[in-house]
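>>> mind folding the following:
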Amino acid sequence: MVSALKVRDFRLLWGARAIAGLGTSLLVVAVPAHVYAVTGSALATGVTLAFEYLPSLLLGPFAGVPADRWDRRRLMIATDLLHALAISVALLARTPDTIWLVYAAVLGQGTAGVLFRPAAAAHTPSVVGTGPALTSANSLGAVTTGVVGLSGPPLGGLLFATSGIDGAVAASVTASLLSAAAISRIAKRPRDTAPAEGPAAAAARRVLADIGDGLRHVRRAAVTRALLATNSLYLLANAALTALLVPFAVTHLGGSVQVGYLLSALGLGFLVGAPISRRIVDRFATRPALATGQALVAGAFALLFNSSSLPLALAAAVLLGLPGVTVLVAVQTRMQRATPEGLLGRVSSVFLTAEAAATMIGALAGPAVSELSGLPVALNAACALTLLSALLTLWLLPKGATPGTHPKPSTATRRRS
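As a prediction, the model looks like this:
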């Protein structure tokens, strides 16, 4: 079994992404808590959360252009530094009149993240290739994202409780600087020189043309188009189920402490499932592997949310981890293998934008259905929607999408001249 960790540059890139992700997740609890402490307003706190979504929704379609036209290594370093600078602005917000500075800080750090992710996703195949090591890299990335997502918010909340917003921001800034330092040690790779931008109007037209190239590829490539559709539906249902996890644990399992147990069990499932997912993605064709993973996620969620005891719910959460990480790895790996190297940044940004939109819709729709029809109806409807994503995969994804196809990067579509 090929391990991406044997590649020095991947170790640096993986470490940088993990550190940067941890720095961002430290703010998930700390920043809204600071806003509420300063203003005492739930509305102000909600506005903070809305600003976190805006960069992905507004800038997502454009974020892949610099990842394909500029040096990705330098771009990632620049976005790490932008994140550190932007979030530092939150330290100046100490009164209700200055709380707008937090919104500006969140908008700035969100913009940095939107630019960082397509560049990192596109650079991974350049570092490890498109063979089995790519599956290993995406498997490691998926489990790292899960672990960071579980550990970062409570750690940030602890920092806020002990040292206020200063401690959480300082830790996040430090993480960004460490990430930039790690990326700076990655070997430079030759890339085509981007054409001179010229007048602003001409540059804008070229940017729009580049975005159009990425969208046309998604529209014309059957595999990529199918992955985008089925993954968006899957993520929407997953976001709805995640949003309902807290009220379910409180009303059916005993309280908020049980939420922590469920999240820990889910994290354990991801850790156990990561190495197995590599074998599944490389051994089986994408269509049955992805559809089976989505169906198993639907079943595990149904078991979890229809559990009457905590042990059964914990077992379901652990079982959820294996197919959950397999779905993430299968979608990411197949998209990277099906996309020419020169379009990877733009195609990745399309997927990230769709992910942000689906997550936002699901997070709002789940609780809304729960308010209208009750929690059990909302939970089971979201499980059914997850199962529907598996059926959509079987319907849309071509049968020829096999794991052994590792196309060489294309140079013909790297950039418009």
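>>> contacts, neighbours, all on C-alpha from now
Fine.
>>> quick one: distance of whichever strand or helix holds residue 127 to the chain centre.
Using DSSP states H and E, residue 127 falls within helix 100-128. When C-alpha coordinates are averaged (CA atoms, centre = their mean, to the nearest Å), helix 100-128 and its chain have centres 11 Å apart.
>>> stretch 358-370 too?
Chain-centre distance of stretch 358-370: 18 Å, with CA atoms, centre = their mean.
>>> one more to line up against the first:
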Amino acid sequence: MSSGPGADSAPAPNTHDDARTTSLKPKGGTFSSLKVRNYRLFATGQVVSNTGTWMQRIAQDWLVLSLTGSSAAVGITTALQFLPMLLFGLYGGVIADRYPKRRLLLITQLAMGLTGLALAVLTLSGHVQVWHVYLTAFALGLVTVVDNPVRQAFVVEMVGPADLRNAVSLNSANFQSARLVGPAIAGVLITAVGSGWAFLLNGLSYAAPLAGLLMMRTSELHEVEQAPRGKGQLREGLRYVAGRPDLIWPIVLVGFIGTFGFNFPIWLTAFVNDVFHAGAGTYGLLNTLMAAGSLIGALLAARRGTSRLRLLVGAAALFGLLEITAALAPTFWVFAALLVPIGMFGLTINVTANSSVQLATDQAMRGRVMSLFMMVFMGGTPLGAPLVGWVTDVYGARVGFLAGGVVSVLAASAIGFTLARAGGLRLRIDLRRGRRHVAFVPREPVPRKEELAATV
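Next up is the predicted model:
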């Protein structure tokens, strides 16, 4: 790793065993990771830039809707932002495994700030057109190809494997805290002075994570194995995941959820515009309510000691059922209230899948595995968003939202039974009082399946 301020006076480098070591126990407490100086710097910078990111997301969605009047156009914008992840996501993982992650993050955070400033100049000058938004969304997506797996894999270098699950949860809490503030600020700015100022503040917000990265003591980072340059590293990563049911099935599940269940920019703009006939302030309110639920989910996840796959499957099923219920909500306030638990269970899916996959992955493979995870989770959006946008335009907001919930429930059910079968488990239903009514129990003692059964 490259040196940074304060590195000379720092203690010797940390080393640790592979992150899958089961003897490592978290230090305890919801905010235990914040005891690590480098992680505090990282988290402080991220909350500032995340606030700017949410401001830009809201302003971008509303700008596209204002320019085109089409939910499908909002879907295209979202798709273009995530298309690079689908096309090039695995290459980002190879880069993350080869090069120092802090150095890569300095580059990606600077590039992200520049895309926000470019869109701000176009909008404030009055020259913005919808293709400009498409282009900047695609450029941001290209940077994200590298930034996402690097940022995910960098967490364990800052806090070590014992606090990894806690740090992943706090990252999500950080992101959702910003989501509480960003949409509200964006709604005020859009109404008062226009979208351009939200883009400008987002671009400037990246100064905070850049400063945090530069202030880190690099000698306090935990050493991790870096993959040497070589041929066939993409195929090696895919073979590694393909041979691990405890990795591949959670990734498949979040792929379905990310592709069809997380299209909230499309659904919420459509509900606000076509069902409730409101404006940007209401759109910001709905995003804030969902963020409140997500923040609750993140803090609960930070206190949780394990990331079992049954929690992932159960959260995905409840998430889909809540989406179906919200799609049929008779009034605005019922719809708005349901967004809180939707946000909570959506965040639980993300944190549980992320931490369980990271903890089950060897150090030298973590960048490639997390790039595949993010490629499937986010890269499915270019496939799902235009389709969901078309369904929403043609059949209405309620049908579009309902379809996303149905797909999420079906995916959770199918993969839940697949994981149970692979782990040698069967579903037991016991309706007697005082008993656990629904549970997975061992089908038969099969030694090779014991490890997977323990994770389920």
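>>> still on that earlier bit, by how much does the helix holding residue 127 of structure 1 deviate from structure 2 on average?
Once fitted to structure 2, helix 100-128 of structure 1 is off its aligned match by 3.0 Å on average (mean CA distance after the TM-score superposition for structure 1).
>>> between the next helix or strand after that helix and helix 100-128, how many degrees?
Using DSSP H and E, the helix or strand that follows helix 100-128 of structure 1 in sequence is helix 132-184. Inter-element angle recorded for helix 132-184 of structure 1 and helix 100-128: 130 degrees (by axes from the mean of the first three to the mean of the last three CA atoms, to 10 degrees).
>>> so for the helix or strand following helix 132-184 of structure 1, what gets flagged as buried?
Of the helices and strands lying after helix 132-184 of structure 1 in sequence (DSSP H and E), the nearest is helix 200-220. Within helix 200-220 of structure 1, the residues that qualify as buried are 206, 207, 210, 211, 213, 214, 215, 217, 218, counting by 16 or more other CA atoms under 10 Å.
>>> for the first one, give its distance to residue 238 of structure 1.
If I follow you right, that is residue 206 of structure 1. Residue 206 of structure 1 sits 36 Å away from residue 238 of structure 1, going by CA to CA, to the nearest Å.
>>> now the strands: where do they sit in structure 2?
Per DSSP state E, structure 2 carries strands over the ranges 425-429, 438-442.
>>> now the ones you listed as CSV including distance to residue 252 of structure 2?
Below are those laid out as CSV (distance: least, CA to CA, whole Å):
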stretch, distance to residue 252 of structure 2
strand 425-429, 20
strand 438-442, 21
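>>> and of those strands, who's closest to residue 176 of structure 2?
strand 438-442 (31.7 Å; CA to CA).
>>> what's residue 320 of structure 2 aligned with over in structure 1?
Taking TM-score structural alignment, residue 320 of structure 2 has residue 298 as its aligned residue in structure 1.
>>> and its match, what does it touch?
With contacts taken as CA atoms under 8 Å, 6 or more residues apart in numbering, residue 298 of structure 1 has the following neighbours: 383, 384, 386, 387.
>>> on that earlier part again, helices or strands up against the helix holding residue 127 of structure 1?
Helices and strands touching helix 100-128 of structure 1, as assessed by 3 or more CA pairs under 8 Å, 6 or more residues apart in numbering; DSSP states H and E, comprise helix 8-25, helix 42-69, helix 72-88, helix 132-184, helix 344-373.
>>> mind checking these for the one nearest to residue 246 of structure 1?
Minimum separation from residue 246 of structure 1 across these (CA to CA) falls at helix 344-373, 10.8 Å.
>>> ok now the closest one, how far from the chain's centre?
Computed by CA atoms, centre = their mean, the separation of helix 344-373 of structure 1 from the middle of its chain amounts to 11 Å.
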